[in-house]
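[1] Need the 3D shape of this:
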Amino acid sequence: MRAFFGDIFGINGCCPKYIILTCSGKGPPIMNKFKWIVIFTAIACLLASTGVNAENAKGPDQAKINQPVPKTIKNMIFITVEGLSDEMIQSAYTPNINGLAASGVRTTAVGVLPANHEVLLASLLSGADPSVHRFTQPGQQMKIKLLPDIICSYGRSCVFISNIGTIPEGLFRQGGVRTYEVRSAKNEALISKAIDIFNQNQPFFLGVRLSGIEDKLLGSNNKAKVVEAVNDLDEQIGRLLTTLSAYGVFDESLIVLTGNNSGSELMVPVIMAGPGLKSAANLPPVKIIDIAPTAALLAGLQIAPESNGMVLWNALRSGTGFLEQNLLLKRIKDLSEEDARLITSIYSLGEEKRMMKVEKENVAREKAQIKKTIEGKEGQIRILKWEIKFLRLIEVVTIIAMGVGYMVEYFYLRKKFLMF
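    The predicted model follows:
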């Protein structure tokens, strides 16, 4: 020990008493200098140790502070396009649509039956199958609330735009959603109206139904015209996206672009971009009713409890309160439950089919028995008819024979008794 301290202080030999005198300031002058060196070294080590411990203790919190703050959704834009398909997007020059997909997620959605734009729009905005919302044709009443109606209940403005005669009657019966009908069916006129309304009051929910591709082009083989129409559609969508960027809300807007099967296609393209969603992600096929629950979750809203759509957990960006693994597990869990429900439904339908087959066989057997009985009765009726005819014939013959007998008897008696 003495040799150790002696080597440190440059002194040959050192005793504990000497060290105590040195630390108290009563030692030699050279030792006073070393005393302060020891004190400062100890304080520095203590501060360094405290800093390391504090950094280790608050490491996760510090990591959270360094993470970018998640952006909240300020606007929700839903765009549905008549006749749009993935093949059309891929065959044309669509920088705006593809750019939107690059900043979000792209997938294909299974539509609903009956395959028309009224039913698809009702399912898209409600997150429910037609069997749940019961809106299968214009004039009927929705059985559950639409996502825009729920947004209106929070005191936020909602707008839906379409050309004249294409907003399904009875779809927006809650009264909170303001609807606008544009005389022209051109995409340019519809987007211009949407931009004008956004310039006026920036509604939280803005829904636009675009005419998309004309029916006469969909049924023709003129691919050049179809490509030209898709290019124009992309340009018009780009105008709306530019408006959002001009107001500085593009990165804070949830944008949903979908096709509309229009009675010809059951699968429609879907592009979603906005806060909380992944970027440049291609997802497996989903259902059109899954979009509203996902949008409601991202916006912090409560979807209608009757909705049977599922949240697209695999579309959410990790790091915003969720781990990627947990998101995938939740999606797998939902799909497994849905698969179990569908299997149960298949089994139920199979049992119903079997019961219907048995009932059909019973009905066929009863029908054959009834037919046999009817044929037997008809045979009896025919026999009775012949018996009646025969009896009538006998009656006629009897009457004729009696008449002839009366005549013969008359002439015989007249000749016998009157002698002429």
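[2] Going by C-alpha atoms from here, please, whenever you check contacts or count neighbours.
    Fine.
[3] got a list of what residue 94 touches?
    Residue 94 is in contact with 230, 231, 234, 235, counting by CA atoms under 8 Å, 6 or more residues apart in numbering.
[4] Let me have those in CSV, extended by secondary structure, distance to residue 327 and neighbour count.
    Shown next, in CSV, are the contacts of residue 94 (DSSP: H, G, I helix; E, B strand; the rest coil; distance: CA to CA, whole Å; neighbours: other CA atoms under 10 Å):
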residue, secondary structure, distance to residue 327, neighbour count
230, helix, 35, 23
231, helix, 36, 21
234, helix, 32, 21
235, helix, 35, 19
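[5] Quick one: those as JSON lines, columns for distance to residue 66 too.
    What follows is those, written out as JSON lines (distance: CA to CA, whole Å):
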{"residue": "230", "distance to residue 66": "43"}
{"residue": "231", "distance to residue 66": "42"}
{"residue": "234", "distance to residue 66": "37"}
{"residue": "235", "distance to residue 66": "38"}
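[6] and which of those is nearest to residue 106?
    When the contacts of residue 94 are compared for distance to residue 106 (CA to CA), residue 234 comes out closest, at 15.8 Å.
[7] wait, doesn't the closest one sit right on residue 99?
    No: contact criterion CA atoms under 8 Å: residue 234 and residue 99 do not qualify, at 10.5 Å.
[8] List the buried residues in stretch 314-333.
    By 16 or more other CA atoms under 10 Å, the buried positions in stretch 314-333 come out as 314, 315, 316, 317, 318, 320, 324, 327, 328, 330, 331.
[9] which of those sit farthest apart?
    320 and 331 (16.4 Å).
[10] just to revisit the earlier point, show me which of the buried residues of stretch 314-333 is closest to residue 365.
    Looking across these and measuring by CA to CA, the closest to residue 365 is residue 331, at 49.6 Å.
[11] Break down the stretch 101-250 of the chain into its strands, ranges please.
    105-110, 158-163, 178-182, 205-210 (DSSP state E, counting those that start in this stretch).
[12] between these, which one is nearest to residue 263?
    Short answer: strand 105-110, nearest of those by CA to CA, at 12.9 Å.
[13] here's the other one to compare against:
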Amino acid sequence: MKFRQLSFIVLICFAINLILGGTGYAAHEGQSQKNEDTEKVLKHVFFIILEGVSSKDLRSAYTPNISGIAASGIQGSAIGVLPETTEAFLVALLKGQMPEVNTGNAIRNDQLAVGSLPALLDSSGRSSVFIDDGRKSFDALFRGLKRYRVKEQINIKEIDQAVVDLAIDKFSQKHPFFMGLILPGTELTRKSRDSTTKKTMVALNRADEQVGKLLRELRSQGLFENSLIVITGSATYNDAGQGDWTIENNMLPLIMTGPGLKTGIQAPPARIIDVAPTVALLVGVYLNPHPDGLVLWNFLLAGEGFTEANLMKKRLTELSSAHIDSITEIYRLNHEKASINIAKERINKEKREVEDKINRKQEEVNRLRFKLNAFKMTGIMFLLVVGAGYIVEYYILRRKFLMF
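    Okay, here's the model as predicted:
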């Protein structure tokens, strides 16, 4: 009996120890995971721009590498920009400013050399480079920043590969802190004469393969876990082949992964101008001039000084303020619209009055012209009658006095 009681007591103690031990192990594992996330140091930033690609395109194509990054990081979409040019998109993406601030000649003149994320990183001692296909329209835009371009003429099917190969080569040599890649293959395919939807999707698949090549290179160098990667597109309604602007055609893919960011979440829609302020916060620089975009607090990983609730509250607060600003802007635009309509009505009224005056003057001119013509006709008739009278009188007098 005593043996049974002793065995029962030992069994209970063992069970308690097992539970406590399991709890301690789970806590230890959770702490280890937390420490592992905390220990990830941000060493590099990559911006990969898939030119001519919208969220709709990405959903329609087979892109396993991009989808894998999206599944392990943050997958969302962002409203694009107008005017519908890649240059305006790059300014919005890298400066966080609405394109309206950069219209006219300014959009083509050193816009990224001052106040953009890569320019600020350069000034803080962290090098930045861009890799693109070498088009001349980028020359003024990137003036003042380090840029490598594909120099030789490349087939459309191989242009993305050439850009990524050049990027891998330069990264292996120089290891810049920031690297921006512009992959134009999809857009060039879409705009080619024999373009079809199938060919465009195949081009997007080729771009995905090149993104995968870059990611594998980062893994081979042991830098993938320490890299902040942003993948987006630069499609607009013109690129999408649509005659009318729609939200769907101007929604861009936005995929982010790296230290300081959440993992495995589907994020609500944002704006492309929100990317620069968010990345600037993670890399520790202050965007100047102040951006129009907002920090995507709901993308950030909760850590020291920030709880999940605090991050969401801050995001909601800024969105509420932005909503109020938007309503204020709508009221202002409606007021301007009403003022313009009033001015337009006044101008139309003045135009009608001027037209009435012109018509009255024209009628008066026509009456005077008629009178003048009548006087002319009367004078001519008078001269004809007088002339005829003289002739008749001449013949009468001649017959009377000359007798022949």
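[14] before we move on, the earlier item: ranking the strands of the stretch 101-250 of the first structure by mean neighbour count, which comes first?
    Mean neighbour count (mean count of other CA atoms under 10 Å) peaks for strand 205-210 among the strands of the stretch 101-250 of the first structure, with a mean of 24.
[15] mean offset of that one relative to the second structure (after superposition)
    Superposed on the second structure, strand 205-210 of the first structure shows a mean distance to its aligned partners of 0.6 Å (mean CA distance after the TM-score superposition for the first structure).
[16] just checking, what packs against that strand?
    strand 75-82, strand 158-163, helix 187-201 (3 or more CA pairs under 8 Å, 6 or more residues apart in numbering; DSSP states H and E).
[17] can you name the residues of the second structure that the second one overlays?
    Alignment note (TM-score structural alignment): strand 158-163 of the first structure is matched to residues 128-133 of the second structure.
[18] Also the last one?
    Equivalent residues of helix 187-201 of the first structure are located at 160-174 in the second structure, counting by TM-score structural alignment.
[19] How far off centre is the match of strand 158-163 of the first structure?
    Distance, stretch centre to chain centre, for stretch 128-133 of the second structure: 19 Å (CA atoms, centre = their mean, to the nearest Å).
[20] Tell me which residues are up against that stretch.
    118-119, 121-122, 145-151, 159, 163, 166-167, 176-184.
[21] average distance between the biggest helix by length in the first structure and the second structure?
    In terms of residue count, the longest helix belonging to the first structure (DSSP state H) is helix 324-418. After superposition onto the second structure, helix 324-418 of the first structure sits on average 1.6 Å from its aligned residues (mean CA distance after the TM-score superposition for the first structure).
[22] Off-centre distance for that helix?
    51 Å.
[23] Check stretch 203-210 of the first structure too.
    Centre-to-centre, stretch 203-210 of the first structure and its host chain are 17 Å apart (CA atoms, centre = their mean).
[24] Residue 259 of the second structure maps to what in the first structure?
    Aligned by TM-score structural alignment, residue 259 of the second structure pairs with residue 275 of the first structure.
[25] what's the answer for residue 320 of the second structure, then?
    By TM-score structural alignment, residue 320 of the second structure lines up with residue 336.
[26] How much space separates that match from residue 215 of the first structure?
    With the distance defined as CA to CA, to the nearest Å, residue 336 of the first structure ends up 39 Å from residue 215 of the first structure.
[27] again, but for residue 119 of the first structure
    From residue 119 of the first structure to residue 215 of the first structure the distance is 19 Å (CA to CA).
[28] Compare the two and say which is more crowded by neighbours.
    For residue 119 of the first structure versus residue 215, neighbours defined as other CA atoms under 10 Å are more numerous around residue 119 (25 against 12).
[29] picking that back up, now the helices and strands packed on strand 205-210 of the first structure as JSON lines including distance to residue 380 of the first structure?
    Formatted as JSON lines, these follow (distance: least, CA to CA, whole Å):
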{"stretch": "strand 75-82", "distance to residue 380 of the first structure": "66"}
{"stretch": "strand 158-163", "distance to residue 380 of the first structure": "70"}
{"stretch": "helix 187-201", "distance to residue 380 of the first structure": "75"}
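[30] Select, out of the ones you listed, the one closest to residue 300 of the first structure.
    Closest to residue 300 of the first structure of these is strand 75-82 (CA to CA; 12.2 Å).
[31] roughly how far is the closest one from the heart of the chain?
    With CA atoms, centre = their mean, you get 13 Å for strand 75-82 of the first structure.
[32] how about that strand, which residues of the second structure does it hit?
    Under TM-score structural alignment, the match for strand 75-82 of the first structure is residues 44-51.
[33] Go through that stretch and flag the buried ones.
    Neighbour-count burial for stretch 44-51 of the second structure flags 44, 45, 46, 47, 48, 49, 50, 51 (criterion: 16+ other CA under 10 Å).
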